[in-house]
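*Asks:* Please find the sequence and the predicted model below.
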Amino acid sequence: MSHWCESAGDAETWYAVLDQLARELPRRHVNLYFQRSRDDMEKELLELRRALPGMKESEIKAAIARWVASAGDAHTQLWWRPEKVYPLTLYWFKEGIYVTHAAPGYGHILNCRLVEINGKGIEEIEKAITGVIAHENKWWLKRNIPWYLVRPEVLHGLGILPDPDRVLMTFRDTGKQPVTELIHALPVSENSVWAGKGGLWPQHPQAPVPEPLYLKNRGMPYWYEHLPDTGTVYFQYNACLNDSSNPLDSFIRQQLAFLRDSDVERLIIDLRHNNGGNSRLLQPFIREVRNMEHVNRPGGLYVIVGRETFSAGMFNGLQFREATRAIFVGEPTGGKPNGYGEVMSFQLAGTNLYVSYSTQYFRCSREESPSFVPDRVVELTFTAYLHKKDPVLEHIFQEKSPYLWRFMLQA
């Protein structure tokens, strides 16, 4: 692997990038130095500038990603689009990180647990990757680390791999036996299992057993379904945006009419895949649900959140908490209740890299915490995923004491 900065021209490109970062990010971000001092961040950029001539391109990108992420704002990060990826999809379940999708030729490691990369334990790898991911809590890391583990340039830039085109990964199969596999990187365009984003998706080909509701219609921004056997309407809100093929305002009107006119005893709003957009779009729905006494009562209204509930998706969850008697179930959110947002970005000159940054601070909760923690914490296990079960919905349907002290204050 050759050095990126072999020539003066190469080095000059990256010197200009560092100058642009030093100039533009503090100017554009609403409060870049809220966690680290200006002196510390400027000193680190100066040290990177001195080290540039001996660094490879992937190492420079990793160093820039680490510097941007160190600001401590999960919205302020380096967008580092991969050209190649390993032909696997990984997800961090309660028991560990598992292979949920594998390209042809690697089917024997599907549903195996990842334990080592190039002889290094997965805990050591996780610590190294943590530095390049902008985050405010461990749940956002659990969402993103598996996505970074299949990106060769990231692993190479962090010094984990000598050759980004191939990697030795060691897994444990369902019988807990070790399986070591040499995995070759593929261009993104040739990789059949690269989703281009994090999160959990159905396996393909799908098993005869139907997917659980939380993985049904995974690519749709919003949808709902009536579950007559339980008197429930299940509403999955995956993105805070308007789908022109199914405008959100008419979709909301239709769902509200159904809630009023049908025999519905329970409404479940699932936000666990929602990592943002425009939080204002759902406010009319929240206001109307607040006035529906047959669902806005203890045990009649549930909101599901998780590690992917972030930014505007998390803000909508907090609005349900303030306005209604919803009980929250799932994992702590990847987003921080009080933090920075309203994101914009700029391109680093001479590269295909972008830096996103926050332009506003939002205080959405009276409590200061790194995550919004639901009333009932229920984590997804790999066993439940493998057997097409949803422990969160199971908990809701089996709830015997749907009451919280919070409801006394809202009475």
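*Replies:* Arrived safely, thanks for sending. Residues are numbered from 1 along each chain as shown.

*Asks:* For the rest of this, base every contact and every neighbour count on C-alpha atoms.
*Replies:* OK.

*Asks:* In a strand, residue 286, correct?
*Replies:* No. With DSSP: H, G, I helix; E, B strand; the rest coil as the criterion, residue 286 is assigned helix and is not in a strand.

*Asks:* Chain neighbours aside, what residue packs nearest to it?
*Replies:* Leaving aside its chain neighbours, residue 286 sits nearest to residue 320 (6.5 Å; criterion: Cα to Cα, 6 or more residues apart in numbering).

*Asks:* then this one, side by side with the first:
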Amino acid sequence: MKKIVAILFVGMMLLTTVGCQKKEENITYQSPREEDLITMVKTLDSKHKNLYAKISKEEFQVEVDKIKENLEKMSEAEFYYSLCHLLTLVGDAHTSIGYSQSKYSYEQGLPFAIAKFEDGWRVMILEEEYKDYLGYKVVGINDVTIDEVYEKSKTIIPHENDAWIDSNFSNTINFKEALEYLKIVQKDEDIILKLKGDDQQEIQIPLRGLTEEEIMSIPLARFEREQTPTTYVTQDIYRFLPLSNETLFIQYNSCQEDPNLSMKEFTKQVKTELEANQYKTIVIDLRYNSGGNSSVINPLLTMLKDKEVTFYTLIGPNTFSSGIMNAIDTQESLNSTLVGLQTGGNVNGYGEIKFVQMKNEPFSYTYSTKYFELIKGYDKDSLYPDIDIAQNYESYQKGLDAEVEWILANNQ
């Protein structure tokens, strides 16, 4: 009898378990969009290393509920930017969202791009008919100053410091739907980019929203420097070149192996170059390195460790994730001096991301699975250079590399 009761009890437990599983699988969502939202929130809640480090769970849920309340009214772009805002509140630049394919396939691009210099933002790309205004200072968009536009954009760019905003600002505000979501312009309102030349006269450039096909076909004018510095970023993952008889330049643009040249083979080439010359200074450029596998550079650092030379490492707003790890590696193993601007990511923070494709919407998001404490007790929001080099517009116009020029001038 006891045996029969036990069997019945186990059977009831199995039925209960199966029933619970079935109930979980048959959750009813009001819409496919709500399913994506709730699934993302559950995934982040259970799998992010520490989702509520910068915002409480209750505060986060309030924002989720706000999105749910307005789901039916939202366009696809409004839903996208609502999710951008939600993830920005997490305060982890590795936890973010983007379109699964080209953003231009879903939103209207605006034909302009800007860059930051020590005296403000200047326009670098415009339609061909407005090429005479390239290099002009950006005053604002419609009735909103560029500083206000910048502050508004911070609400939809997941970041840990302003350097990462600087790096992503231009490619955020040159979409019509982003400006509408941020209430910089009204829906379908004419968009005017306001510029100012050296004579302080204001110039108004009309911006039209363009499809992907249009943005790829219209003639665009790009700011032309008097010359392109040899140290400017290239498509090479890593490369080296002499800057003088005494200075060797090594550029490392992504933390990954070049399929056509392994890091071990590249290291041998650098070693041969060093043995054939009397270099006194080595510059390692990480300004364009936004991450990858932090261990790829190890053979190079091991080889350089015993060299009796002065090392400099270049960093900037595009230095991120494993790029920051490698900058710290050069400090610790080579006693390298950091030169440039603060990095886009932080020293101690979250990373090692996982990608998730949404079931219904054309969005994919990432979240962090680990916390990295690269420097114990470090409490700043970024890796800051030992030597801060301001980005001067006039030097840029002449085709000079400000960081490299400083190193060459101070190591004669």
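*Replies:* That came through, no problem. Bear in mind the structure is a predicted one, so any value in this text is a computation, not a measurement.

*Asks:* where's the aligned partner of the residue nearest to residue 286 of structure 1 in structure 2, which helix or strand?
*Replies:* Using TM-score structural alignment, the partner of residue 320 of structure 1 in structure 2 is residue 330. Using DSSP states H and E, residue 330 of structure 2 falls within helix 322-334.

*Asks:* Mean per-residue distance, that helix versus structure 1.
*Replies:* Superposed on structure 1, helix 322-334 of structure 2 shows a mean distance to its aligned partners of 0.7 Å (mean Cα distance after the TM-score superposition for structure 1).

*Asks:* The following helix or strand past that helix packs against which elements?
*Replies:* Per DSSP H and E, the first helix or strand lying C-terminal to helix 322-334 of structure 2 is strand 337-340. Judged by 3 or more Cα pairs under 8 Å, 6 or more residues apart in numbering; DSSP states H and E, strand 337-340 of structure 2 is in contact with strand 310-315, helix 322-334, strand 387-388.

*Asks:* can you rerun that using 7 Å?
*Replies:* strand 310-315, strand 387-388 (3 or more Cα pairs under 7 Å, 6 or more residues apart in numbering; DSSP states H and E).

*Asks:* now, of those strands, which is deepest in the fold?
*Replies:* Highest mean neighbour count among these (mean count of other Cα atoms under 10 Å): strand 310-315, with a mean of 24.

*Asks:* and the longest helix seen in structure 2, how far from the chain's centre?
*Replies:* Longest helix in structure 2, counting residues (DSSP state H): helix 2-25. Computed by Cα atoms, centre = their mean, to the nearest Å, the separation of helix 2-25 of structure 2 from the middle of its chain amounts to 50 Å.

*Asks:* quick one: the helix or strand that it is followed by aligns where in structure 1?
*Replies:* Once the chain leaves helix 2-25 of structure 2, the next helix or strand it forms, by DSSP H and E, is helix 32-47. Using TM-score structural alignment, the residues of structure 1 aligned to helix 32-47 of structure 2 are 13-28.

*Asks:* To what extent does the matching stretch diverge from structure 2 after superposition?
*Replies:* Stretch 13-28 of structure 1 versus its aligned partner: 1.7 Å mean (mean Cα distance after the TM-score superposition for structure 1).
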